[in-house]
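In: Can you look at this prediction? I've put the sequence above it.
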Amino acid sequence: MFGLTALELARIQFGFTVSFHIIFPAITIGLASYLAVLEGLWLWRHEAVYRDLYHFWSNIFAVNFAMGVVSGLVMAYQFGTNWSYFSSFAGSVTGPLLTYEVLTAFFLEAGFLGVMLFGWNKVGPGLHFFATIMVAFGTLISATWILASNSWMQTPQGFEVVNGRVVPVDWLKVIFNPSFPYRLVHMTIAAYLTTALFVAAAAAWHLLRGNATTAVHTMLSMAMWMVLVVAPIQILVGDQHGLNTLEHQPAKIAAIEGHWQNTPGESVPLILFGLPDMAAETTRYALEIPSLGSLILTHNINGQIPGLKEFAPGDRPNSAIVFWTFRLMVGLGLLMLLLGLWSLYLRWRGGLYHSRTFLRFATLMGPSGLIAILAGWLTTEIGRQPWVVYGVMRTKDAVSNHSALALSTTLIMFVIMYCAVFGTGVSYMLKLVAKGPQPFDEYPPHDNAQSQRPARPLSAAPDSIDSATADGQKDA
C-alpha cells in the first residue's frame, strides 16, 4: 500500500486506532468531573440551572463513554495481533498494569455508572452524588494506570531482562517511573481544558443563535473560568515536563527543536519555524530567536542541549514530524490562554455573553483541545522512535510477522468501520449538544400509576392480597 512496509503500516494502524480512542477518554475524564461539580452545586444551592445542566451533559457523557469503551477494546487487541513480540517481551509489565486498570477503574465506573445515569429518582440524592463522584474518580484512576504503562515505555525502570524478557523487580519504580508524574498531570489538565473548550463552544454556539437562557450563560461562565485558571497551569506543567524529557530523552527534545549541533560558547536559539531535513541534517529556512532556546529548555541563558548529530542516524526521531506537531500543540495552548484572558476582560466589561466576535472565537476553539491532545500524543510517540521501550527494545523488533498486504487490508477496514461507527456516534452527540439544555421535570407525570418504575423492587407489589384481588376485579 503506497510503497509502505509492514512495520510502517502497523505503526499507522495503531496510530489511527489510538488517535480515535484518545479523544473519547479525554472528554470522559473532563465531563465526569464537570458532572460531579454540577450535582454538588445543585445539592448545595438547589438552583434548577445546575440540575438541568447535569441531565443535559449526562446524556452526552453516556454516548461518549460508550464510544470510548468500544474504541479502547479494539486498541487493546492490537497489542496481541500487530505487536506480539512486544507483548511477549514486555507483557509482564504492561499486562498487569492494564489489568489493574480493569480491576480498579473499569469495575468502579461500571458499578456506579448505572446509578449515575438512571438513578436520579430511584436512589437518594446523597447516594446519587456519591455514584457520580465514583464515576469521576474511576476515570482518573483509569488515566493513572494507562499513563503508568505508557510512561514506563518512555522512561523504563524497575526491571531486568531475563532470557530475552522483561521481569519486573520493583513495582513502585515501574509505576512511578521518572516521566509518569509529569505525564499524568499534563494529560489530566489537558482533559479538563478540552472539556471546558467543548462546553464553551456549545454555549457560544447557542448564544450566537439567540438561545440566551440562564443555563447557557452558566455553561459559558463556568467553562471560561476553567480555561482562565487551567491554561496557564498547563503551560507551567508543560515546561516542567519538557525539562524531564530533556533529562531522560534528549534526542526527542533535539528533534522537537530541530536542533542539530552546538557551537562552542554559543547558546541555543529558539527556532520558531523551519523545515527539518533529516537527510541533509539541517533545518532549512529557520526563523530563529537568539538564546531563547537555551532559556526555555534549560532555564539558563547560556545552556546547551544535545544536537541530533550527537546521536547515531538510526537513533534519531523524525524531526520533520515532531517539529510541527509540537508547535501545533503549543500554538493552540497560547490561543487557549488568549481565550481565557479575553473572557476575563469581557466579564469585567459586562460583555461576556454579548460579544459576537468573542463567541465566534470560542466556537472555533471548541475542537482545539482535542487537536492539541492529538498533536501532543504524536509528538510523544513519534519522538520516542525508533524505540518501543526507550533504550531497551526497538520498534522494528516488536512488530508481528504480518505481510504488508494483510496490514493494508485491515487498515482500510479500520478506516471505513471507524468512520461509519464513530462518525454516527459523534454526529448523534453533536445533535444532543445542538438541542441545548432543557428544564428537567424531577417527577414526570404518568398516565397510569402502574406505569411508574418503583424506587424499591418490592414496592412494585401490592401491599396486600386483598388489594391485588380488588384491582383484578376492577380491571375485569
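Out: Nice, I can see it.
In: From here on, just use CA atoms for contacts and neighbour counts.
Out: Will do.
In: is it true that residue 427 lies in a strand?
Out: No. Assessed with DSSP: H, G, I helix; E, B strand; the rest coil, residue 427 is helix; it does not lie in a strand.
In: Okay, it and residue 374: tell me how far apart.
Out: To residue 374, residue 427 is 20 Å away according to C-alpha to C-alpha, to the nearest Å.
In: Neighbour count: these two, which is higher?
Out: residue 374 (20 against 11; other C-alpha atoms under 10 Å).
In: Tell me the spatial nearest neighbour of that one, not counting adjacent residues.
Out: Leaving aside its chain neighbours, residue 374 sits nearest to residue 19 (6.5 Å; criterion: C-alpha to C-alpha, 6 or more residues apart in numbering).
In: what do you get for residue 290?
Out: residue 269 (4.3 Å).
In: That neighbour contacts residue 291, doesn't it?
Out: Yes. Here residue 269 reaches residue 291: they are 4.6 Å apart, a contact under C-alpha atoms under 8 Å.
In: Show me what stretch 127-146 is in contact with.
Out: By C-alpha atoms under 8 Å, 6 or more residues apart in numbering, the residues outside stretch 127-146 that reach it are 25, 28-29, 32-33, 35-36, 39-40, 97-98, 100-102, 104-106, 108-109, 112-113, 115-116, 119-120, 184, 188.
In: swap in stretch 309-322?
Out: Applying C-alpha under 8 Å, 6+ apart, the contact partners of stretch 309-322 are 251-252, 255-258, 260-261, 275-278, 281, 308, 378-379, 382-386.
In: Below is structure B, check it against A:
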Amino acid sequence: MDSFLGLDATILARIQFGFTVSFHFIFPAISIGLASYLAVLNALYLWKRDATYLRLFNFWVKIFAISFAMGVVSGIVMSYQFGTNWSGFSDKAGPVVGPLMAYEVLTAFFLEAGFLGIMLFGRRKVGPGLHMLATLMVAVGTAISATWILSVNSWMQTPQGFGMNEAGQFIPEDWWAIVFTPSFPYRLAHTLTAAYLTTAFIVGGTGAWHLLRGHGHNPGVRTMFSMAMWMIVVTAPLQVMVGHEHGLNTLEHQPVKIAAMEGHFESHPDGAPLILLGLPDQAAGEMRYEISIPHLSSVIFGLGWNGAMEGLDVVPDAEEPPVAVIFWSFRVMVGLGFLMVGAGLWGLWARWRGALYATPMLWRAMVAMGPSGLVAVIAGWITTEVGRQPYVVYGQLRTADAVSPLGASAVGWSLIAFVVIYFTVFGAGVVYLLRLMSKPPELNEREGPDEGPIRTAGLTPHQMVEDGQAGDGQAETGRGAPRPAE
C-alpha cells in the first residue's frame, strides 16, 4: 500500500481536513460570539448614550473584522478539499450536502456580506438606526451560517430522510427530516453556546490583562471585564446542561461513540463506572491504570444505579473508533467546562464582595483561561468527528469509500504545505489580533480604516460624549458619563 511517513492516503486526508477545520473554526467561534457582543454594545450605547459602550464597540469591531476575514479565507480552502481529497463523499453525498451548503451561502453569507460594510464603516453615513440594523443582521447572519453548517454535520452524524439510487448516491426524500435530524437541535445549541462562552473568555481575559497592567481607571476595561464575567456565570453552567442533554442524545443514536468517550471496552450489565482517568489500550481491549467511580456513568446517563451500558466488546473491531483520541479529547473538553463554571462562580463571589476590580488572582486566572474556550471547542469537535469513525456518514458511508483515489505522497506533501502556510499566514493574523487586544480601548479610536481620527476640535465635552468622541476625563464630565456595568 502506498504510504507517506508510514501513513496511507486516507489517514493523511483525515489529518489534513482535521487540521484545516480546527484552524478554521477558531475564527467563526470568535466571530459568532463577537457579532452578538457588538450588537449588545451598540444597543447599549444608543439606549444609554454612554460613550464607554461606543469605545468598546470600536475596540472589538476591528478584532471582529479580522477574525471574520480569516474565517472566510480558511473556509474557502476547506471547500476545495471536498473535490481534491474527498471526491467519493462529494459524489455520493453531494445531492444532500450540496443544497444545504448552497442555502448557507444564499441566506447567511449574503446577509453578512451585505451588511458588514455598513456595520464597519457606516455609523456616520447611514444614521444610528440603519447602523444598528446592520449590526443585528451581521449577528443574525453568523448564527444562520452556523445553523446550516451544523445541519449538514448533524445529517452526517444521524442521517435520515434519504434514499439510495443505483449509483450508491444519497437521494433526498424528505428535506424536513434531512435538515432537522435528531441530533441537530442539541448540536446547534451546544455549538452556539460554546461560541458565546468562548467570546466571553476572550473578552474577559483581555479585560483582566489590562487590569493587571494598571488600566483599571479605564471605564472601558472595567466594563468589558464586568460584562464578560456576567456572561460566563450564565453560559458556563448552561453549557454543561446542554452538553449533558447532547450526551443523552448521542447515547441514543451513536452508542459506540459514547462507549469510546467513556472508555468502556467491556459491557456493564449491572451499572457502568465513570472512568475519570486511565490509559486506553485498544489492542488489548482494556483500560489500564483506571481511576473510576462505580456506577456513576449509568447514573449520569439516566439509567439508574444498576443501569446496563454496552461497551465496545459488542462491536466488531473494524467498527470501533480510535478510543484514545476520543477518551482524552472528551476529558479536555469536560475538564475545561468545569473550570469555566468555577471561574464564573469566582467572579460572582468577587462581585458580591465588591472586589471584582481588586482581585489580582482572579485576573491572572482569567488571562490564563482566555483561550480556554477555543481549546474546548477544538476538543469537542475532535470528540464528535473522530467518534464517528470509521464512517463519514454514520452507518452509511465509510471514510475509506469517501476519500479520493490519490497517492499518499500527494496528500502528504500538500498537508505539509498547508501546515507551513497556515502557521505563517494565520499565525501572523493571530499575532496582529493579540497586538490589538493588548492596547486599552480609547474613545478617540478610528471607526474604520477609511476614516481619519474622530473630530474633536470645537466641540464641547457634552457634544463629544453625544458623538462618542470624548476621552476619559471629557466623558466623565458629560451627560453620557461612563457608568461601568458592575
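Out: Looks like it came in fine. Bear in mind that the values here come from a model prediction, so they are computed numbers and not experimental data.
In: Onto which residues of structure 2 does stretch 417-431 of structure 1 map?
Out: Taken onto structure 2 by TM-score structural alignment, stretch 417-431 of structure 1 occupies residues 421-435 there.
In: ok, and for the matching stretch, which residues are buried?
Out: Buried residues in stretch 421-435 of structure 2, counted by 16 or more other C-alpha atoms under 10 Å: 422, 426, 430, 433.
In: do stretch 350-370 of structure 1 as well
Out: The neighbour-count check on stretch 350-370 of structure 1 (16+ other C-alpha under 10 Å) flags 352-353, 355, 358-359, 362-363, 365-366, 368-370 as buried.
In: Helices of the stretch 51-200 of structure 1, start to end?
Out: 84-101, 107-118, 125-154, 171-175, 180-208 (DSSP state H, counting those that start in this stretch).
In: Return the distance of the last one from the chain's centre.
Out: Okay, so that is helix 180-208 of structure 1. How far helix 180-208 of structure 1 lies from its chain's middle: 9 Å, per C-alpha atoms, centre = their mean, to the nearest Å.
In: now that helix: which residue numbers in structure 2?
Out: So helix 180-208 of structure 1 sits over residues 184-212 in structure 2, by TM-score structural alignment.
In: before we move on, which element is the aligned partner of residue 357 of structure 1 in structure 2 in?
Out: Matched to structure 2 by TM-score structural alignment, residue 357 of structure 1 sits across from residue 361. Following DSSP states H and E, the helix or strand that holds residue 361 of structure 2 is helix 360-368.
In: how close does that helix sit to structure 1?
Out: Comparison of helix 360-368 of structure 2 with structure 1 after fitting gives an average deviation of 0.5 Å (mean C-alpha distance after the TM-score superposition for structure 1).
In: Against which helices or strands is that helix packed?
Out: Helix 360-368 of structure 2 is packed against helix 184-212, helix 323-352, with contacts defined by 3 or more C-alpha pairs under 8 Å, 6 or more residues apart in numbering; DSSP states H and E.
In: what comes up buried for the longest one?
Out: This points to helix 323-352 of structure 2. Within helix 323-352 of structure 2, the residues that count as buried by 16+ other C-alpha under 10 Å are 323-334, 336-337, 340-348, 350-351.
In: next one: stretch 396-415 of structure 1
Out: 396, 398-400, 404, 407-408, 411, 414.
In: just stretch 52-69 of structure 2 next, same as before
Out: Result for stretch 52-69 of structure 2 [16+ other C-alpha under 10 Å]: buried residues 52-68.
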